[in-house]
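1. Just to be clear, the model below is a prediction. Sequence and coordinates:
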Amino acid sequence: MTEHVLDNLLKNYTDLITRVDEHIQRLARIHKDRLACKKGCDECCRHLSLFPVEAFALSRAFSRLDAPCRERVLDQAHQTNRACPLLVDHVCMIYEARPIICRTHGYPLYMEKEGRAMVDFCPKNFKGVKKLDRSDMLDLDRMNTLLTVVNSHFTACFEDVLPDRIPVDQALELYQSL
């Protein structure tokens, strides 16, 4: 598969990422003094499973790392299934290509559970904020619906049936196998 073909297959995903990033960047500007999330803060970085569209985007970014870095990540992936193998010395090696859950973690997510409205965010963030505007929150159900649709469109372009979810350690070398 050529880069151009993969770019086209990932276009909906990259458009969604752009929208999510715009929201997060706006929040970061507004609440910059109330955010603990920064380089080196990795307590939330866990070994995850991803939709295939995210796994391929992650794998593509991984393939662009230099060989020693890829080897170190692969070694870490074989050693644990708890911490994200892409963390090297508390830094994400594919930060620009991180999945949506990683982009949004720590920021206010609006959801409904059993008919009750809930907002979740990292307890280290937004200290002293009494009330968040609804516009500060990402609607988790809507975002998950959009990601599911984007993923369905992406997987429909493959002849082989792709799994529903792909663990990060198995996603690392997907791109190289195309």
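-> Nice, I can see it. Keep in mind it's a predicted model, so treat the numbers as computed, not measured.

2. C-alpha only now, for contacts and for neighbours.
-> OK.

3. my guess is Leu109 meets Leu132, correct?
-> No. Counting by CA atoms under 8 Å, Leu109 stays clear of Leu132, with 10.8 Å between them.

4. who has more neighbours, those two?
-> Neighbour comparison, Leu109 and Leu132: the larger count goes to Leu109, with 20 against 11 (by other CA atoms under 10 Å).

5. what's the more buried one in contact with, if anything?
-> Applying CA atoms under 8 Å, 6 or more residues apart in numbering to Leu109 gives the contacts Val119, Asp120, Phe121, Met137, Leu138, Asp139, Leu140.

6. Would you show me how to pick out the buried ones of the residues you listed in PyMOL?
-> Entered in PyMOL, the line below selects the buried ones among the contacts of Leu109, by 16 or more other CA atoms under 10 Å:
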select buried, resi 119+137+138+139+140
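
7. between the contacts of Leu109, which is closest to Val91?
-> Phe121 (21.0 Å; CA to CA).

8. need the helices for this protein, in chain order.
-> 3-30, 52-63, 67-79, 100-104, 140-155, 168-171 (DSSP state H).

9. Return the subset of the contacts of Leu109 lying in strands.
-> When DSSP state E defines the strands, the subset of those inside them is Val119, Asp120, Leu138, Asp139.

10. ok, now how distant is the third one from Asp120?
-> It refers to Leu138. Applying CA to CA, to the nearest Å, the value for Leu138 to Asp120 is 10 Å.

11. In addition, the following structure is provided for comparison:
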Amino acid sequence: MDSYLKLIDNISDETRALADQAGSLPCPTGCFDCCRNTATMSISLAEAKHLSIGLKMLPHQIQKNVKEKAERTINKIEQEGYSEEEIVMAGVESAEKIKGHIEGECPMLLSGVCVVYDYRPIICRVWGYPIQNNLEVACCKKTFLDSERKYKPLPYNRYWNDCKELSTSLNSKQKKDATHRIPICYFVQYLLKGD
């Protein structure tokens, strides 16, 4: 876990430097638009392990609310014909099925607040800033308006590859599962199953 925490520290340093260069943090106060369509977003084993710490620290009632929200998403997406594995394979296509619906919101977003903010996945730490995603630069439409090309994008591809490597070392006995990605809604359901 130390390597993952070091990765998070490096990301924090890089986002802080970019915010300083731009003159401010990218996201408007109170905005959580990026959380609205992430319930089926997949995370790595390393991210899931860190996220589980934050989820387990939540008061029981908050855990219950998060779990119920995740289960509503799962019910909705399965009604649309997707299984957990199909969500991972379909990616954005499956997210489009629930886009704009309450079931599309991240299950850990309650009343406009991320209840696991300090434990959030990598993409949640960098979205809002210009990021290098494969061959393109991606950026929230509300931040760095028409100026994202002025700044060196954050190397999201590198962060994601680091997460995959760390996931492999966390689960070296079962290589097949080590790089397994899990949709957030299913991860929450599995983790909080007994609650």
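-> Happy to help now that I have it. Everything numeric in this text was worked out from a predicted model, so none of it was measured.

12. Mind checking the TM-score on these two?
-> With the length set by TM-score structural alignment, normalised by the length of the first structure, the two chains reach a TM-score of 0.77; 161 aligned residues with a CA RMSD of 2.7 Å.

13. ok so, going back, between Leu138 and Asp120 of the first structure, which contacts overlap?
-> By CA under 8 Å, 6+ apart, Leu138 of the first structure and Asp120 have these common neighbours: Pro108, Leu109, Tyr110.

14. what's the closest of those residues to Ala57 of the first structure?
-> Using CA to CA, those come closest to Ala57 of the first structure at Leu109, 23.3 Å.

15. just checking, what residue in the second structure corresponds to the closest one?
-> Using TM-score structural alignment as the criterion, Leu109 of the first structure maps onto Ile131 of the second structure.

16. how far away is its match from Asn157 of the second structure?
-> Applying CA to CA to Ile131 of the second structure and Asn157 of the second structure gives a distance of 8 Å.

17. Ala178 of the second structure contacts Cys163, correct?
-> No. Contact criterion CA under 8 Å: Ala178 of the second structure and Cys163 do not qualify, at 10.4 Å.

18. Overlap in contacts, those two.
-> Common neighbours of Ala178 of the second structure and Cys163 (CA under 8 Å, 6+ apart) are Leu45.

19. If you count neighbours, what's buried in stretch 111-120 of the first structure?
-> Met111, Val119.

20. Can you check the distance spanned by it, start to finish?
-> Per CA to CA, stretch 111-120 of the first structure runs 8 Å from first to last residue.

21. quick one: contacts for Trp160 of the second structure?
-> Ile122.

22. And it? What does it align with in the first structure?
-> Trp160 of the second structure maps onto Asn144 in the first structure, by TM-score structural alignment.

23. And that match, how close does it get to Leu16 of the first structure?
-> Distance from Asn144 of the first structure to Leu16 of the first structure, by CA to CA: 11 Å.

24. now Gln25 of the first structure
-> Taken as CA to CA, the span from Gln25 of the first structure to Leu16 of the first structure is 14 Å.

25. Need the distance between the two termini of stretch 165-181 of the second structure.
-> 13 Å.

26. Next, count neighbours for the nearest residue to Glu165 of the second structure once chain neighbours are set aside.
-> Closest residue to Glu165 of the second structure apart from its sequence neighbours, by CA to CA, 6 or more residues apart in numbering: Thr179 at 8.0 Å. Other residues within reach of Thr179 of the second structure, judged by other CA under 10 Å, total 22.

27. and if you look at the one 4 residues further on?
-> The tally of other residues near Pro183 of the second structure (other CA under 10 Å) stands at 21.

28. Trace it over to the first structure, please.
-> So Pro183 of the second structure corresponds to Pro167, using TM-score structural alignment.
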